[in-house]
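Visitor: Have a look; sequence and predicted model below, questions after that.
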Amino acid sequence: MGSAPKSYFLLYMMALLPALCYTEDSYVGSKATYYNTPDGLGTPNGACGYGECGRTVYGGNAGAVSNKLYRNGTGCGACYEVTCKIPHLCNSDGVKVVATDRGDRGDNTDFILSKHTYAAMANPKMASKLFAYGVVPIAYMRVSCRYPNHNLAVKVHEWSRYPNYLAIVFLYQDGKSDINAVQVLQSDGRLWRNMGKLNGAGAVWGVANPPRCALTLRIQVSGSQGQKWVNLGRVIPREWVSGATYETGIKLA
C-alpha cells in the first residue's frame, strides 16, 4: 500500500490541528480586582441571591464575575481557578473561587474578589504589595466545585411567603454543571410546573401558589455530559419555612 501524497497529509494535519490544540479546560487571560469589605469577605447582597452564604462559602473564596461569566444568573455557583500572573509576587497555585455576585469593572476585568481571596493569590508576605496594584493580570479556568461535607441543598429564600409564594436558591452545587430550569410537581403527581427566575437575583427561582403538600422538584442540568433532568423527590416539606435549608441527598458531579 503506497503512502499518501504529501499535500494530502498536510491538509489532513491542518484540519486536525484545532482539535489537537483546543481543550474545554484551557486557561483564559483576564484581570481581577477586589471589593473592600471590612471583614475581607464578600457581600451578603450579591446578585446571585445567596445572602450570607455567599460570604462564607468555599472558606470565603467568593467573588463577583463579569456579565459574560454571570450569564443572566446561570453562572452563579460556578467555580474557577484564578491565578495571578505577576512574577515573584504571586504564587503559582492561585485560588479556587465560586461566583456569588455580578460585577463589571470594564477593561477586561472578569473577577472582583473578596479581599480574603485576592490576598490568597500572593506569595507569603506579599499581599500588601498585591493590594497596591488594585487590578492584576490573571489566567482563569472553570473547574469542578467540591463540597465534601455537603450535598446539594435547597434554601427557601427569605422572599418567600408561606403558603402563597415560594422562592428557592440552590446551595453547594457540586461539579461543573449549570442549572438551566426548575420545575415543581403539581399535587396531582402528573404535571410539572415551571418556576421562573427572579429579576435581580440570578440564582433564585420562584413560583406563586405552590402545591399544598411536600414538594418534589426537578432541575434541568447541563454540563460536559450533555443535558438531563434530575428529580429531587419531596425535598421541601409541606409546611416549609422561609430561610430554612433542606438537603437533597444528591451531588451534581
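Guide: Sure, I can see it.

Visitor: make it CA atoms for all contacts and neighbour counts henceforth
Guide: Noted.

Visitor: Show me what the helix or strand hosting Lys68 packs onto, helices and strands only.
Guide: If you go by DSSP states H and E, Lys68 is part of helix 67-70. Other helices and strands packing on helix 67-70, by 3 or more Cα pairs under 8 Å, 6 or more residues apart in numbering; DSSP states H and E, are strand 95-102.

Visitor: go again using 10 Å as the cut-off
Guide: Counting by 3 or more Cα pairs under 10 Å, 6 or more residues apart in numbering; DSSP states H and E, the packing neighbours recorded for helix 67-70 are strand 95-102, strand 109-114.

Visitor: And the first one, what's buried?
Guide: The one in question is strand 95-102. Val95, Lys96, Val97, Val98, Ala99, Thr100, Asp101, Arg102 (16 or more other Cα atoms under 10 Å).

Visitor: who touches the second one in this structure?
Guide: Think Lys96. When contacts are counted by Cα atoms under 10 Å, 6 or more residues apart in numbering, Lys96 touches 58, 61-62, 79-83, 117, 120-121, 140-145.

Visitor: Kindly list the longest strand within this protein.
Guide: Using DSSP state E, we find that the single longest strand of the chain is strand 226-236.

Visitor: Run through who's touching it.
Guide: Against strand 226-236 from outside (Cα under 10 Å, 6+ apart): 152-156, 177-185, 213-222, 244-250, 252.

Visitor: hmm, 8 Å instead?
Guide: Under the criterion Cα atoms under 8 Å, 6 or more residues apart in numbering, residues 154, 214-222, 246-248 lie in contact with strand 226-236.

Visitor: among these, which two are most distant?
Guide: Pairwise distances across these (Cα to Cα) peak at 26.3 Å, for the pair Ala214 and Ser222.

Visitor: got a list of what His157 touches?
Guide: Contact partners of His157, counting by Cα under 8 Å, 6+ apart, are Leu166, Ala167, Ile168, Val169, Val204, Ser242, Gly243, Ala244.

Visitor: 6 Å - rerun?
Guide: Contact analysis of His157 by Cα atoms under 6 Å, 6 or more residues apart in numbering lists Ala167, Ile168, Ser242, Gly243.

Visitor: out of the residues you listed, which are buried?
Guide: By 16+ other Cα under 10 Å, the contacts of His157 give Ala167, Ile168, Ser242 as buried.

Visitor: Out of these, which comes closest to Asp25?
Guide: For those, the nearest to Asp25 is Ile168 (30.7 Å; Cα to Cα).

Visitor: Around the nearest residue to that closest one once chain neighbours are set aside, how many other residues sit close by?
Guide: In this structure, Ile168 finds its nearest non-sequential neighbour in Val156, 4.6 Å apart by Cα to Cα, 6 or more residues apart in numbering. Counted with other Cα atoms under 10 Å, residues neighbouring Val156 total 24.

Visitor: want to compare, so here's the second one:
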Amino acid sequence: MLLTTLLKLTLTITTLFTLSPLATSHYSSSSSSFSSQQPPSSPSSSTSLSEWRSAHATYYAAADPRDAVGGACGYGDLMKAGYGMATVGLSEALFERGQICGACFEVKCVDELKWCIPGTSIIVTATNFCAPNYGFDNEGGGHCNPPNKHFVLPIEAFEKIAIWKAGNMPVQYRRIQCRREGGIRFTITGSGIFLSVLISNVAGHGDIIAVKVKGSRTGWLPMGRNWGQNWHINALLQNQPLSFEVTGSDGKTVTSYNVAPKDWSFGQTFEGKQFEP
C-alpha cells in the first residue's frame, strides 16, 4: 500500500510540474557534502531569516533526465544553471504566486525517529510550484492543497534527511540567507521590442520584488514580473549597453552597470554584481 501511494504521488507531482536545480545545498553530516557550485559550509553558519516552522515533505524521482528541465520559476535546466538537485517545489501556502522563487530554505526531518537521519539538514532553493490536487483530501494525496505547508524535494535531497520509505514526512523549515558563487545572472530573451530577462543566482534573500533596466539612451525603466523570476518590458533597447537594478525582498538594491555590451543579442547570459552577505 505504501509503495502504491508513493508511486501515485510521484506521478501526480511530475504531471503537475517538473522540478528543476542554481543554489547551494548541503547537509550537516560530516561524512559527505551535497552541494552545487557553492563553497562548502554548514547550515549553522548561515544567517537565519526566520524561526523554525512545521511542514511536511515528500519527494519525486525524475523518470527521465529531461524532467530536470522546467519549473514554475522559469530557471530552465537547473543542472546547467548550477542548482543541481538542491531545489524544492512549494505548495500554494508557501509559493506566494512565484515571488518566493530564488529564496533559500533549510529543512530538517523531525518526529519520525524511525525514518529521520539524525543530525542532518539540507539547504534548498525554491524553483518550482506544487499545485493543489483537489481530487484528494489534504491528508491523502492532496499534500499541496491549501492551507498545507508542503515541500516537494528531489529524492536525492530527501534522502539526505530521511529514508525514502518515510513517504509524507514531518519536517521543520526556516528561511535562510542564500550564498552564491559569482554575480547575479541575467539571461535575455525576446524579440523586437519585447525584452524578457531571467534573473538567477541571487544571493541574500534570494527572491526579487523589483527590477529596472537602463539602456545608454534611456533612463531607468521598471520591468514587470512575467512569471517566476522572468521579468519583461516593451522597449526598444537593441544596440545599446544594458544596466540592471535588482531589489530583493529585504528592500536592498544592487545595480549592475553596462552588464550587456552594445552588441548583445537574445539568448545570451550576462553576469552582474551580487548582493553582499
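Guide: Perfect, I can see it now. Everything numeric in this text was worked out from a predicted model, so none of it was measured.

Visitor: how far is the longest helix along the first structure from where the chain is centred?
Guide: Counting by DSSP state H, the longest helix found in the first structure is helix 6-21. Distance of helix 6-21 of the first structure from its chain centroid, counting by Cα atoms, centre = their mean, to the nearest Å, is 36 Å.

Visitor: ok, then the element right after it?
Guide: Next helix or strand after helix 6-21 of the first structure toward the C-terminus (DSSP H and E): strand 28-35.

Visitor: which residues sit in contact with Thr127 of the second structure?
Guide: By Cα under 6 Å, 6+ apart, the contact list for Thr127 of the second structure reads Cys73, Val88, Cys101.

Visitor: Would you confirm that the second one belongs to a strand?
Guide: Spelled out, it's Val88 of the second structure. Yes. Counting by DSSP: H, G, I helix; E, B strand; the rest coil, Val88 of the second structure is part of a strand.

Visitor: Within the helices and strands, which one has Thr216 of the first structure?
Guide: strand 215-223.

Visitor: now Leu130 of the first structure
Guide: Using DSSP H and E, Leu130 of the first structure falls in helix 127-133.

Visitor: Mind giving me the packing neighbours of whichever helix or strand comes after that helix?
Guide: The helix or strand immediately downstream of helix 127-133 of the first structure is strand 136-143, counting by DSSP H and E. Helices and strands touching strand 136-143 of the first structure, by 3 or more Cα pairs under 6 Å, 6 or more residues apart in numbering; DSSP states H and E, are strand 28-35, strand 79-84.

Visitor: Most tightly packed of those strands?
Guide: Across these, averaging neighbours per residue (mean count of other Cα atoms under 10 Å) puts strand 79-84 on top, at a mean of 24.

Visitor: follow-up on the earlier one: can you tell me what the residue nearest to Ile168 of the first structure aligns to in the second structure?
Guide: Taking TM-score structural alignment for the superposition, Val156 of the first structure sits opposite Ile188 in the second structure.

Visitor: do the same with Cys48 of the first structure
Guide: That one, Cys48 of the first structure, aligns with Cys73 by TM-score structural alignment.

Visitor: Over to Leu215 of the first structure?
Guide: For Leu215 of the first structure, the residue aligned by TM-score structural alignment is Leu242.

Visitor: Ok, Ser242 of the first structure next?
Guide: Mapped onto the second structure by TM-score structural alignment, Ser242 of the first structure lines up with Phe266.

Visitor: tell me the contacts of that match?
Guide: The contact partners of Phe266 of the second structure, by Cα under 6 Å, 6+ apart, come to Ile188, Thr189.

Visitor: before we move on, what about the one 5 residues further on?
Guide: Listed by Cα under 6 Å, 6+ apart, the contact partners of Glu271 of the second structure are Gly183, Ile184, Arg185.

Visitor: Quick check: which element contains Thr5 of the second structure?
Guide: helix 2-16.

Visitor: Name the residues of that helix that are buried.
Guide: Quick answer for helix 2-16 of the second structure (16+ other Cα under 10 Å): Leu6, Leu9, Thr10, Thr12, Ile13, Thr14.

Visitor: In the second structure, what sits opposite Asn180 of the first structure in the alignment?
Guide: Aligned partner of Asn180 of the first structure by TM-score structural alignment: Ile209.

Visitor: An error on my part: the question was meant for Ser66 of the first structure.
Guide: Applying TM-score structural alignment, one finds that Ser66 of the first structure aligns to Ser91 in the second structure.

Visitor: Tell me if I'm right that Val274 of the second structure and Arg185 touch.
Guide: I think there's a mix-up here, since residue 274 of the second structure is Gln and not Val. No. Gln274 of the second structure is beyond contact range of Arg185, at 9.1 Å (criterion: Cα atoms under 6 Å).

Visitor: could you list every residue that touches the residue lying closest to Ala181 of the first structure once chain neighbours are set aside?
Guide: Once flanking residues are discounted, Ala181 of the first structure sits nearest to Gln220: 5.0 Å by Cα to Cα, 6+ apart. Contact analysis of Gln220 of the first structure by Cα under 6 Å, 6+ apart lists Ile179, Asn180, Ala181, Lys228, Trp229.

Visitor: at 7 Å what do you get?
Guide: Listed by Cα atoms under 7 Å, 6 or more residues apart in numbering, the contact set of Gln220 of the first structure reads Ile179, Asn180, Ala181, Val182, Lys228, Trp229, Val230.

Visitor: ok, now Arg174 of the second structure?
Guide: Contacts of Arg174 of the second structure (Cα under 7 Å, 6+ apart): Ser50, Glu51, Trp52, Arg53, Phe105, Glu106, Val107.

Visitor: Alignment lookup: it to the first structure.
Guide: Aligning on TM-score structural alignment places Arg174 of the second structure opposite Met141 in the first structure.

Visitor: Specify the angle between the longest strand of the first structure and strand 215-223 in degrees.
Guide: Per axes from the mean of the first three to the mean of the last three Cα atoms, to 10 degrees, the angle that strand 226-236 of the first structure makes with strand 215-223 is 160 degrees.

Visitor: So what's the gap between strand 226-236 of the first structure and the chain middle?
Guide: 18 Å.

Visitor: Can you give me the distance of Asn258 of the second structure to Gln268 of the second structure?
Guide: Applying Cα to Cα, to the nearest Å, the value for Asn258 of the second structure to Gln268 of the second structure is 14 Å.

Visitor: Between these two, tell me which one has more neighbours.
Guide: When neighbours are counted by other Cα under 10 Å, Asn258 comes out ahead of the other of Asn258 of the second structure and Gln268, with 16 against 11.
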